[in-house]
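In: Provided below for reference: sequence and predicted model.
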Amino acid sequence: MIDRRGAFHALHRAGRPLLLPNAWDHASAAALAAGGHPAIGTTSLGVAAAAGLTDGAAVTAGETVALARRLAGLPVLLSVDVEAGFSDDPAEVAEYVTELAGLGVVGINLEDGRPDGTLAEPECVADKVAAVKAAVPDLFVNARTDTWWLSVVDPLPQTLARAHAYRAAGADGIFVPGTVDLAILRVLTERIDAPVNALYQTGGPGLTELTAAGVARVSTGSLLFRAALGAALAAVDAIRLGGPTAPAGLPSYAEVQALVPTGGD
């Protein structure tokens, strides 16, 4: 397990970033693993929506563990989005993450955004990070700050202050979703002494540009889940209108069946 966690750490390289696609169920994760991705993450929106629950509301702890258990046998390194840890008690967060680590999870995302649209106090988040690292020292903790995501005033100073606090607590990486400004990303990668994770956004900079900005990890977030929903709606509309319904690269029934372990375990 230590070797797998070490391998995940090593994938975070400025100048050669990890493209981390985010899955929401066994089929999506298995397909991404079969596509050659060495590591995948989960998307909290996809996990929540698939279960009929609200994202970011600390109500998907059980679903998240259940998904990690289903994905444990896949030949891929798995990082799990745990929202804000599903608790404000650092000890409870550490206990929860320890359970995930026991299932083979090699990394987590831990965010500072709250369900009410405000940011948690950085000391609270730092305490969670420290507790997790004390419990599972070699787990990759990607501390996410939602300063841009929640449109705070003058986000750069807050982002840097939070990033430094989370790093001091032991965070291995810093995730700053919401900004696609390459100049800002360069400042972040230059002034944060850890791998910086950017969120790929449609219409924003591509992988080559993000690489040049010094980003060490590029996540797709909920994009793939939303794209799958969009493709399903488009296919239904095409059927209704009498147009073509099979997009290029559509997996066959047999190919999807092949993603399921023998015996359905």
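Out: That came through, no problem.
In: C-alpha from now on. contacts and neighbour counts both.
Out: OK.
In: ok, now which ones touch residue 67?
Out: Contact criterion C-alpha atoms under 8 Å, 6 or more residues apart in numbering gives 25, 26 as the residues in contact with residue 67.
In: how near is it to residue 129?
Out: As judged by C-alpha to C-alpha, to the nearest Å, residue 67 and residue 129 stand 22 Å apart.
In: with residue 169 instead?
Out: Computed as C-alpha to C-alpha, the residue 169 to residue 129 distance reads 6 Å.
In: ok, those two, which is more surrounded?
Out: Under the criterion of other C-alpha atoms under 10 Å, the comparison of residue 169 against residue 129 puts residue 129 first, with 28 against 20.
In: next one for the comparison:
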Amino acid sequence: MDVPRTTFRELHDDDLPLLLPNAWDVASALAFVDAGFPAIGTTSFGVVASAGRPDGGRSSKEPTRALARVLAVLPAHISADIEDGYDDDPEQVADYVAGLGVAGVNIEDSSAERLVAPSAHAAKVAAVKRRRPDVYVNARVDTYWLGQEAGISETLRRANAYVEAGADGIFVPGVSAPADLRELTAHVPVPVNVLVAPGLSLSALAKLGVRRVSTGSLPYRAAVDAAVAVATSVRAERAVPAATSVPSYADMQRRLVHFQTLSARSA
């Protein structure tokens, strides 16, 4: 595990988009670091689902704070998914972000599955940047994700309001049509972030102007499905994954022991 030599902001300037895998606990974050990812996001869905709660409703506030703080010792940049900032008051949102110790945050412009006024979200972005100008604020536009005012003109109106407020990047989950992506990246003056889209490789997205790609809750959901597949295969007396095709107990134990050492040194 080497200390990252590139800033989180600079990672958005490579030839290919920054691929940001989203972790839901320490073990998944360690696996991503071991795989060579220089930056890791968290997923609010995975964080709360692993604790038995549904996503949304600001339920990930404390679990995300706790996870971000323990992951801070890793030799990777951490970006926290903080839903809508967990408060309507911009200064409270800024207080929360200031205490996370992360390189970036992802903050969405919807609450309770409804879009909020762009001015309200812009105020949160501005408050965070005033308090922590070093934190990379990825402002999420939920028009396509929620199917509300889902069109280029409204998405651009919101995106550029957040850029004017100081957003370092714009995240538009749910958009995948090449024509829409070209339009967005052509008219948003900061890195545009999308979710992994079937049929669109990192190279293809780069040609469309996309600078960052997030996996969202996909790795968490895939991990759960893989666990069920192992159990059902044993039950059905089918072949299970060979020991060489999955991390060994020893490998995962090694990661955790090293993480414990890093945590002790930073205490």
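Out: In hand now; what should we look at? Because the structure is predicted, anything quoted here is derived from the model rather than measured.
In: ok so, going back, which neighbours do residue 169 and residue 129 of structure 1 have in common?
Out: In contact with both residue 169 of structure 1 and residue 129: no residue, using C-alpha under 8 Å, 6+ apart.
In: contacting residues for the residue nearest in space to the middle of structure 2?
Out: Centroid-nearest residue in structure 2, with C-alpha atoms, centre = their mean: residue 41, separated by 3.8 Å. By C-alpha under 8 Å, 6+ apart, the residues touching residue 41 of structure 2 are 20, 21, 22, 23, 78, 79, 80, 81.
In: host element of it?
Out: Here residue 41 of structure 2 is covered by strand 39-42, with elements defined by DSSP states H and E.
In: residue 67 of structure 1 now?
Out: Going by DSSP H and E, residue 67 of structure 1 is part of helix 61-71.
In: average distance between that helix and structure 2?
Out: Its match in structure 2 and helix 61-71 of structure 1 itself, once the structures are fitted together, sit a mean 0.9 Å apart by mean C-alpha distance after the TM-score superposition for structure 1.
In: which part of structure 2 matches that helix?
Out: Under TM-score structural alignment, the alignment places helix 61-71 of structure 1 onto residues 61-71 of structure 2.
In: and that stretch, what's buried?
Out: By 16 or more other C-alpha atoms under 10 Å, the buried positions in stretch 61-71 of structure 2 come out as 61, 64, 65, 67, 68, 71.
In: kindly report the same for stretch 159-177 of structure 1.
Out: Within stretch 159-177 of structure 1, judged by 16+ other C-alpha under 10 Å, the buried ones are 159-160, 162-167, 169-177.
In: and stretch 240-260 of structure 2, by the same measure?
Out: 255, 256, 259.
In: what of stretch 132-149 of structure 2?
Out: With the criterion 16+ other C-alpha under 10 Å, stretch 132-149 of structure 2 contains buried residues 132, 135, 136, 137, 138, 139, 140, 141, 142, 143, 144.
In: give the equivalent position in structure 2 for residue 143 of structure 1.
Out: When the two structures are superposed using TM-score structural alignment, residue 143 of structure 1 falls opposite residue 139 in structure 2.
In: quick check, that match in contact with residue 106.
Out: Yes. Taking C-alpha atoms under 8 Å as the contact criterion, residue 139 of structure 2 and residue 106 are neighbours in contact, 6.0 Å apart.
In: who touches both of the two?
Out: With contacts taken as C-alpha under 8 Å, 6+ apart, residue 139 of structure 2 and residue 106 have no neighbour in common.
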